[in-house]
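Student: here is a sequence with its predicted model. Questions after.
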Amino acid sequence: MPITQIIELSNKQGMQIKLSNWGATWLSCELPVNGQTREVLLGCRSLEQYQQQDAYLGATIGRYANRIANATINIDNKQYYLTANQGVNQLHGGKLGFDKQLWLIQSCSDQQVTFLLISPDGDQGFPGELNVTVTYKLTDDNQVIILFNATTTKTTPVNLTNHAYFNLDGEISKDILNHKLKVNANYYLPVNANGIPNKGLASVAMHDMDLRQPKLLSEKLLESAERQITGGYDHAYLLDKTKAIAAQLISSDKKVTMNVTTTKPSLQIYTGNFLQHTPNRHNGEYGNFAGIALESQFLPDSPNHPDWPQPSCFLQPEQIYEHYTAYQFFINQ
């Protein structure tokens, strides 16, 4: 049996990240800013707290990130009933998703670690044995590159992501509402109060959902009818793949900028609307909006919407699931 371990990676710039094989979780991200260390990732004080919190802090999410309506999917005219864990729906892979599994450390070096998980046929209701690896690379140009790979024995939907929450001002600062965010997307997916898509893709020009120019997160945050439904941003944006980056986040003091690039078709923007009472590193608790998650993925409930303009979320036995997401940090001294 594997034991819980913490791995530290560092680069020539003095950046350091910490990871654990519990949930293949990204625990910490420390940047050298003006001669001081700035922790820009939300996290808990102990692994026990990680195991108790329900905000998915920094965890690898699978087998299917985001929501599947009514926890059911149809493959070749056969209905599969998945484990529901958010009312009648499934969220982030079910009650015992990949975030709650102890992964094997397949390989490890100073700037790279690969975690391995075998998800059995029928895990949380999903068909097929899924063989998964997640590799974290820390480069010398301050990129954290996350590589996701998987193979299956039966046709199954696969949607792996990382659920890191960022606060580029430093995670001890109150919230991320004075950050600026840009997302290169012309469309977003409207959802109901349960986060389930209830319409087709909509233009970002509707309902004040446009993030194509850098926008202060606090700007009319709860005035948009769409954001009132979800208590803030909690929406998937279909990325404009003609643009080099998916998103850019800028700290309120403008000292740290983070660029996100990914091979995935969409980005779930979640402003931590329900983070209240999540344990933090300092024997206290985070409040709502303490961090923002930028989760690369297929659109939510994709197994039930094959018509959406993105590659299929179903992995076939002869295929390899292969995606990456990179978070690159720029420090303005």
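Tutor: Thanks, I have it. Numbering: from 1, shown residues only.

Student: contacts, neighbours, all on C-alpha from now
Tutor: Fine.

Student: burial count for the closest residue to L249 other than its chain neighbours?
Tutor: Among residues not flanking L249 along the chain, L181 sits closest, at 4.6 Å (Cα to Cα, 6 or more residues apart in numbering). For L181, the neighbour count with other Cα atoms under 10 Å is 22.

Student: what is the helix or strand hosting L181 packed up against?
Tutor: L181 belongs to strand 180-183 when assigned by DSSP states H and E. Here strand 180-183 touches strand 215-216, strand 247-250, going by 3 or more Cα pairs under 8 Å, 6 or more residues apart in numbering; DSSP states H and E.

Student: now the helices for the stretch 201-333 of the chain?
Tutor: Counting by DSSP state H, counting those that start in this stretch, the stretch 201-333 of the chain has helices at residues 225-230.

Student: also this one, for the comparison:
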Amino acid sequence: MIKLIDANNFSKDFEKQGIQLFTLKNKNGIVSQITNYGGRVVNLFVPDKNGVFEDVVLGYDSAKDYLEKPDHFFGAIIGRYGNRIANGKFGIDNNEFLLEKNEEENQLHGGEKGFHAVVWQAKQISESVLELTHFSKHLDQGFPGNLEVKVEYTLTDENELQIKYFAVSDAKTVINLTNHSYFNLSGNFNKSIENHLFQIKADYYLPVNDKMVPVGILENVANSPFDFRKLKTLKQALNKQHKQIDLGSGFDHNFVLDDVNTGFVAKVIDENSGRSLEVFTTEPGIQFYSGNHLNNLEGKNDVLYQKRAAFCLETQHFPNSPNQTNFPSTLLLSGEKYFSRTIYKFSVYK
């Protein structure tokens, strides 16, 4: 049953900016509500094999909750740099830039006041399209360059949530934008996602150190829990002993995508509900996070989110790329146009 959140729950001023809630719909009845606070996907109602619509993303019921409750980046646009930058610093042309650190010695997801924690300017283009824009000043969270960013959410009639990212800077900088939605295809957030089937088209993943930062090498997934080249349940993967799994109490790793020319990079299926999610992207990597640190968080409709209540598939360039010359570059030149596209496509598995 589709029970939308009252837009008044998101009518709130924050740092002299007005927070709002917007509703997108397609012709097939799929509905998503998105707030301009952090550009967050608040809910997303998609049908199961019996045509029953349920919300499949974690989040909160109000702007107040997003501002005051523990922030796990639910549904947010992440920037300027998605994932971790080691020791909160990097260099461009022999100039060192010191970043705001918000995870011990690292910067995570753009810093404490990254794009997830600002109010975006919003314009609803149509019933199915929302445009968000933000101006990030030079040295915002430590990053160089005045950066103009635009993100376009589209709910297509092919049952896709399509996200397009655009940006331009007036100075050399680094950029790595992504979306941090947490999915549970069962539509029941009391259920674990351990029985979901996962496929990730990657022969390699990036091993991490004890700070969850890639050590700089590519590791073959063969004969390891990281081999998702064929569909298997999360439970099957977690049952294999591996020191990398122990580091993060589950998966929190970037996978090196085989071939993004076709766009298709991952698939998840919940057999009970019949819901299927396919991921398409222009990015070279995808961060698979298995909800390791959810712990008694009171979310929408007073549901307590527990460990493994949801998963994230964050399409992106590799973590800590500005400090790893062998990783694909995230450098954006002055005046150069940044573009990235990701599609989350929903269907019924039969």
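Tutor: Cool, got the structure. Keep in mind it's a predicted model, so treat the numbers as computed, not measured.

Student: right, and D252 of the second structure touches Q287 too?
Tutor: Yes. D252 of the second structure lies in contact with Q287 (Cα atoms under 8 Å); the separation is 6.7 Å.

Student: counterpart of C29 of the first structure over in the second structure?
Tutor: Taking TM-score structural alignment, the alignment pairs C29 of the first structure with L44 from the second structure.

Student: wasn't that match part of a helix?
Tutor: No. Per DSSP: H, G, I helix; E, B strand; the rest coil, L44 of the second structure lies outside any helix segment and is strand.

Student: residues contacting the residue in the second structure sticking out farthest from the centre?
Tutor: Most distant residue from the mean C-alpha position of the second structure: N94, 31.3 Å away (Cα atoms, centre = their mean). Shown here is N94 of the second structure, which makes no contacts under the criterion Cα atoms under 8 Å, 6 or more residues apart in numbering.

Student: need the counterpart of it in the first structure.
Tutor: With TM-score structural alignment as the criterion, N94 of the second structure matches N77.

Student: now V208 of the second structure
Tutor: Aligned partner of V208 of the second structure by TM-score structural alignment: V191.

Student: name the residue closest to the centre of the second structure, please.
Tutor: H180 (2.2 Å).

Student: relative to F98 of the first structure, how far out is the corresponding residue of the first structure for that residue?
Tutor: Using TM-score structural alignment, the partner of H180 of the second structure in the first structure is H163. Going from H163 of the first structure to F98 of the first structure by Cα to Cα, to the nearest Å gives 12 Å.

Student: and stretch 247-256 of the second structure, how far apart are its ends?
Tutor: 19 Å.

Student: without its sequence neighbours, what residue ends up closest to the residue mapped onto N323 of the second structure from the first structure?
Tutor: Alignment note (TM-score structural alignment): N323 of the second structure maps to N304 of the first structure. In this structure, N304 of the first structure finds its nearest non-sequential neighbour in I73, 6.4 Å apart by Cα to Cα, 6+ apart.

Student: Q107 of the second structure now?
Tutor: Leaving aside its sequence neighbours, Q107 of the second structure sits nearest to K101 (Cα to Cα, 6+ apart; 4.5 Å).

Student: surely that neighbour touches K113?
Tutor: No. Applying Cα under 8 Å, one finds K101 of the second structure not in contact with K113, separated by 10.5 Å.

Student: who's more crowded, these two?
Tutor: K101 (21 against 15).

Student: ok, now how distant is that one from E112 of the second structure?
Tutor: 8 Å.

Student: kindly report the same for N83 of the second structure.
Tutor: Counting by Cα to Cα, the gap from N83 of the second structure to E112 of the second structure is 13 Å.

Student: how about G82 of the second structure?
Tutor: Where E112 of the second structure is concerned, G82 of the second structure sits at a distance of 12 Å (Cα to Cα).

Student: so for the two, which residue has more residues nearby?
Tutor: G82 (29 against 15).

Student: what sits against the counterpart of the more buried one in the first structure?
Tutor: Matched by TM-score structural alignment, G82 of the second structure corresponds to A65 in the first structure. Neighbouring residues of A65 of the first structure by Cα under 8 Å, 6+ apart: 91-93, 159-161, 297, 300.

Student: same thing but 10 Å
Tutor: Counting by Cα atoms under 10 Å, 6 or more residues apart in numbering, A65 of the first structure makes contact with 90-94, 97-98, 158-163, 268, 295-301.

Student: what's the spacing between it and P120 of the first structure?
Tutor: 17 Å.

Student: number of nearby residues for the spatially closest residue to N36 of the second structure that is not a sequence neighbour?
Tutor: With Cα to Cα, 6+ apart as the criterion, N36 of the second structure has its nearest non-adjacent residue at 5.1 Å, and that residue is W120. When counting by other Cα under 10 Å, one arrives at 25 neighbours for W120 of the second structure.

Student: swap in E226 of the first structure?
Tutor: E226 of the first structure: 22 neighbours (other Cα under 10 Å).

Student: which residue lines up with it in the second structure?
Tutor: So, by TM-score structural alignment, E226 of the first structure is matched to Q244.

Student: give me the distance between that match and F198 of the second structure.
Tutor: Counting by Cα to Cα - Q244 of the second structure and F198 of the second structure are separated by 18 Å.

Student: try K150 of the second structure
Tutor: K150 of the second structure is 31 Å from F198 of the second structure, by Cα to Cα.

Student: same question for I92 of the second structure.
Tutor: Taking Cα to Cα, one finds I92 of the second structure at 38 Å from F198 of the second structure.

Student: same question for N296 of the second structure.
Tutor: In this view, N296 of the second structure and F198 of the second structure are 25 Å apart by Cα to Cα.
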